[in-house]
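A.B. asks: Task: produce atomic coordinates for the following.
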Amino acid sequence: MNTLEKPIHNNSEIGTLRSVLLHRPGGELENLTPDTMAELLFDDVPYLREARREHDAFANVLRTRGAEVLYLDQLAIEALADNEVRKAFTGEMIEGSGIEGLRTRARVASHLADMTTHDMVWKVMQGIRKDELPGGDDEFQLVRLATDRTLPFHLAPMPNLYFTRDPAAAIGDGLTINHMRFPARQRESLFMRYIVSHHPRFAKSGVKVWYDREQPYAVEGGDELVLSDRVMAIGMSQRTSPQAVEMIARELFDRSTFDTVIGVEIPDSRAFMHLDTVFTMVGPNSFSIHPEVRAGSNAMKLYVMKKRGEHGDMAISEESDLTKVLCDTLGLDGVQLIECGAGDPIAAAREQWNDGSNTLAIAPNVVVTYDRNTVTNRALRESGIEVIEVPSGELSRGRGGPRCMSMPLVRDDV
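C.D. replies: Model (predicted):
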């Protein structure tokens, strides 16, 4: 498939990966401090040099297995070549930053306007500190995010950008451009909005947008799993609302080949922030799963939405048997559920925290995982899955694994 002709084509979680979007971590990580990391959705402060080394190793694995690796910053720079488009982009970034004072906004806009497009894109990602702007301190203010605490920035950094899975998700020949749940991440999906609208690779290719960031309900790509060319699973989690799931389902039923969406309700907690932190597809009938969501108080609840008639109408049934739902919707005789930590409660809890269930399939029965999750990786191999390990000492501090760090754009059909 020529990716230049069809820049988005993603009808499965496991088709051979041909094109993928990554973000190599940058100075935004160095604008994290112990005092600000909670507002910026981190539990620790990564070491940038090692995080980049680990990320480069991850990207090289994908390249050696035949995937084209695209980088978010480069696509954004190319999309913003027109001065008017660039001006609109910076305006929306400033608007989304929460700056209230008009003079401060003007100073930030002027500061960005004086930069090359390359430097401007990176500066928006890294953040603008309170002591950076030329001129006086009149109308000085701090960025205010989710809590009553304030951060020492006019534009807050975006350290979560290396988790490219969440701001947008490729589904079929289109994508969702997502309304992120928390203020710390809400500006991230602007990059993909401008790339799809203005980058020559995407702008005139007929890419469909199934859901836009201006929609009122939160959804993030870590909750969106493409199980086949007809079946989606979408988590209803800490970061994705049921209303968004229903809106996406209706849009897919109305304008695509998809006829089934499985809404998967998981606990509303940081430990289980997205569906892909507890459940991923690794082969035609194989799935990784965190044992804590299989049964008991944290068991996943399933709502199967089926296309009925025209114009996105649907029938909805509530189910409880995950194996049965997967077999029925995917036409399988049986499924293999491979437990994080091999089902051991201590190993499972430890390795799920380090994204042991967050596998990235790059071909059927071939996955990329973090090297630190030794018990889960062994269980995957014993189940017939080829496991490619990547280093994870610093990247894992952001609480996201290989699937979180990648936005597949093109996969082979299975």
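
A.B. asks: contacts, neighbours, all on C-alpha from now
C.D. replies: Will do.

A.B. asks: Could you measure from the nearest residue to Ser19 once chain neighbours are set aside over to Gly172?
C.D. replies: Nearest residue to Ser19 in three dimensions, chain neighbours excluded: Glu68, at 4.5 Å (C-alpha to C-alpha, 6 or more residues apart in numbering). Distance, Glu68 to Gly172, by C-alpha to C-alpha, to the nearest Å: 18 Å.

A.B. asks: before we move on, the earlier item: for the residue nearest to Ser19, list the residues it contacts.
C.D. replies: Taking C-alpha atoms under 8 Å, 6 or more residues apart in numbering as the criterion, Glu68 is in contact with Arg18, Ser19, Val20, Leu62.

A.B. asks: Please, a ChimeraX command that selects the buried ones among those?
C.D. replies: To isolate the buried ones among the contacts of Glu68 in ChimeraX, judged by 16 or more other C-alpha atoms under 10 Å, type:
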select :18,19,20,62
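
A.B. asks: I figured Glu339 hits Val293, correct?
C.D. replies: No: with contact taken as C-alpha atoms under 8 Å, Glu339 and Val293 are classed as non-touching, separated by 10.2 Å.

A.B. asks: So between those two, which is more surrounded?
C.D. replies: Looking at Glu339 and Val293 with other C-alpha atoms under 10 Å, you find the greater number of neighbours at Glu339, namely 24 against 18.

A.B. asks: I have a second one here; can you model it like the first so I can compare?
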Amino acid sequence: MLEINVKNETSRLRAVVLGTAQSSGPIPEVEDCYDPKSIEHVIAGTYPEEHDMMLEMEAVAKVFEKYDVTVFRPEVIKDCNQIFSRDIAFVIEDKIIRANILPNREEEVKAIKYIWDQVRKEDRIILPEACHVEGGDVMPWNDYIFIGTYSGEDYPDIITARTNMDAVIAIQELFPNKIVKSFELRKSNTDAKNNALHLDCCFQPIGKDKAIIHKNGFLVEREYEWLVDFFGKENIFEITKDEMYQMNSNVFSISENVIISEKNFTRLNSWLREQGFTVEEVPYAEIGKQEGLLRCSTMPLFRD
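C.D. replies: Purely as a prediction, here's the structure:
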């Protein structure tokens, strides 16, 4: 049996699923892309090469090895982008919840079946079909579960809207003892600088009581202000529109003191060090071209 336990974003990590860039397939056509940033790079001829992405992911695997974290990888599916393991499932407390993701990504879910099958049957949750949810929108934070969502009438037409209110309600029902707090995110199919693909693309808690945040990622100002009040202004690192575009909020915590971050995030990384964090810098800019970064490509299974 595989023991799973995740109560927040920053407790000491013991086991994680890290995606894979192996056999990630040819450069997609524009119409096959799921987000505006990938489209931008396909058009510009700067879409990332498999070899470069594999090197970036191995750099992360080495950091996990250094901190003695057990790493699971998805089974490799030929010509399939399997980098973003956070999208396909997520753990809250001792439950693993399968994400209901874009239908053409079903294959990715099968690739972690061997992990899913090791979890106690009663702790494997498949939500009703009407509940759309991806792990990048879901953040357990002790007594809270923060969830990014979009409830605009144009939801069906927005490919970047991944989590709906049906899922928010279902998760609240699954965890009645938690306070589920949802946040409306700014979405765009065409403009990557005005699109928060997931909650972790514009916000993430770090350490014990700090957070990285980008105001414009939130559609409702008072929801953004609630988070600022919750963490306290002095504990918040505000990122610019360009830093959000580069995915500065999508770092990943190994513990309350150790954070994996992209090596080009100079402003963020020096702030983190000033706050007393150990920053493990890795190259991840090529993967970042697909509008996902470190949190998106990791799915924690066990934190102390």
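
A.B. asks: hmm, back to that, tell me the one among the contacts of Glu68 of structure 1 nearest to Leu112 of structure 1.
C.D. replies: The shortest gap between Leu112 of structure 1 and any of these belongs to Val20, at 28.8 Å (C-alpha to C-alpha).

A.B. asks: Let me know the distance separating the alignment partner in structure 2 of that closest one from Pro283 of structure 2.
C.D. replies: Matched by TM-score structural alignment, Val20 of structure 1 corresponds to Val16 in structure 2. Counting by C-alpha to C-alpha, the separation of Val16 of structure 2 from Pro283 of structure 2 is 20 Å.

A.B. asks: do the same with Glu49 of structure 2
C.D. replies: 14 Å.

A.B. asks: And the helices in the stretch 151-300 of structure 2?
C.D. replies: 165-174, 221-231, 241-245, 266-274, 285-288 (DSSP state H, counting those that start in this stretch).

A.B. asks: So for the residue mapped onto Val6 of structure 2 from structure 1, what's the nearest residue that isn't a sequence neighbour?
C.D. replies: Residue mapping for Val6 of structure 2 onto structure 1 gives Asn10, with TM-score structural alignment as the criterion. Across the structure, with C-alpha to C-alpha, 6+ apart as the measure, the residue nearest Asn10 of structure 1 apart from its sequence neighbours is Gly172 (4.7 Å).

A.B. asks: how near is the one you found to Arg107 of structure 1?
C.D. replies: Taken as C-alpha to C-alpha, the spacing of Gly172 of structure 1 relative to Arg107 of structure 1 amounts to 42 Å.

A.B. asks: When these two are compared, which one has more neighbours?
C.D. replies: Neighbours of Gly172 of structure 1 and Arg107, each counted by other C-alpha under 10 Å, are more numerous for Gly172; the result is 24 against 14.

A.B. asks: Under the alignment, what does the more buried one map to in structure 2?
C.D. replies: Under TM-score structural alignment, Gly172 of structure 1 pairs with Glu93 in structure 2.

A.B. asks: what about Asp73 of structure 1, is that helix, strand or coil?
C.D. replies: The three-state label given to Asp73 of structure 1 by DSSP: H, G, I helix; E, B strand; the rest coil is helix.

A.B. asks: Neighbours of it, how many?
C.D. replies: Other residues within reach of Asp73 of structure 1, judged by other C-alpha under 10 Å, total 17.

A.B. asks: So it is in contact with Met120, correct?
C.D. replies: No: taking contact to mean C-alpha under 8 Å, the distance of 10.3 Å between Asp73 of structure 1 and Met120 leaves them out of contact.

A.B. asks: Just give the nearest non-adjacent residue to the counterpart of Arg124 of structure 2 in structure 1, would you?
C.D. replies: Here Arg124 of structure 2 is matched to Val209 in structure 1, going by TM-score structural alignment. Using C-alpha to C-alpha, 6+ apart and skipping the chain neighbours, the partner closest in space to Val209 of structure 1 is Leu175 (5.2 Å).

A.B. asks: And for Asn100 of structure 2?
C.D. replies: Going by C-alpha to C-alpha, 6+ apart, Asn100 of structure 2 has His132 as its nearest residue, at 5.1 Å.

A.B. asks: show me the contacts for that neighbour.
C.D. replies: Ala99, Asn100, Ile101, Arg162, Thr163, Asn164, Asp166, Ala167.

A.B. asks: got it, and Asn8 of structure 2?
C.D. replies: Met139, Pro140, Trp141, Asn142.

A.B. asks: about what we covered before: which of Glu49 and Pro283 of structure 2 has more neighbours?
C.D. replies: Comparing Glu49 of structure 2 with Pro283 by neighbour count (other C-alpha under 10 Å), the higher total belongs to Pro283, at 18 against 15.

A.B. asks: Count the neighbours of Lys121 of structure 2 for me.
C.D. replies: With other C-alpha under 10 Å as criterion, Lys121 of structure 2 counts 12.

A.B. asks: Compute the distance between it and Lys95 of structure 2, please.
C.D. replies: For Lys121 of structure 2, the distance to Lys95 of structure 2 under the criterion C-alpha to C-alpha works out to 10 Å.

A.B. asks: got it, and Phe203 of structure 2?
C.D. replies: Here the criterion is C-alpha to C-alpha. By it, Phe203 of structure 2 lies 23 Å from Lys95 of structure 2.

A.B. asks: Show me what counts as buried in the lengthiest helix in structure 1.
C.D. replies: When structure 1 is scanned for its longest helix (criterion: DSSP state H), the result is helix 48-64. Of the residues in helix 48-64 of structure 1, those buried by neighbour count under the rule 16+ other C-alpha under 10 Å are 48, 51-59, 61-63.

A.B. asks: what does stretch 324-337 of structure 1 give?
C.D. replies: Val325, Leu326, Thr329, Leu330, Val335, Leu337.

A.B. asks: do the same with stretch 371-378 of structure 1
C.D. replies: With the criterion 16+ other C-alpha under 10 Å, stretch 371-378 of structure 1 contains buried residues Asp371, Arg372, Asn373, Thr374, Val375, Thr376, Asn377.
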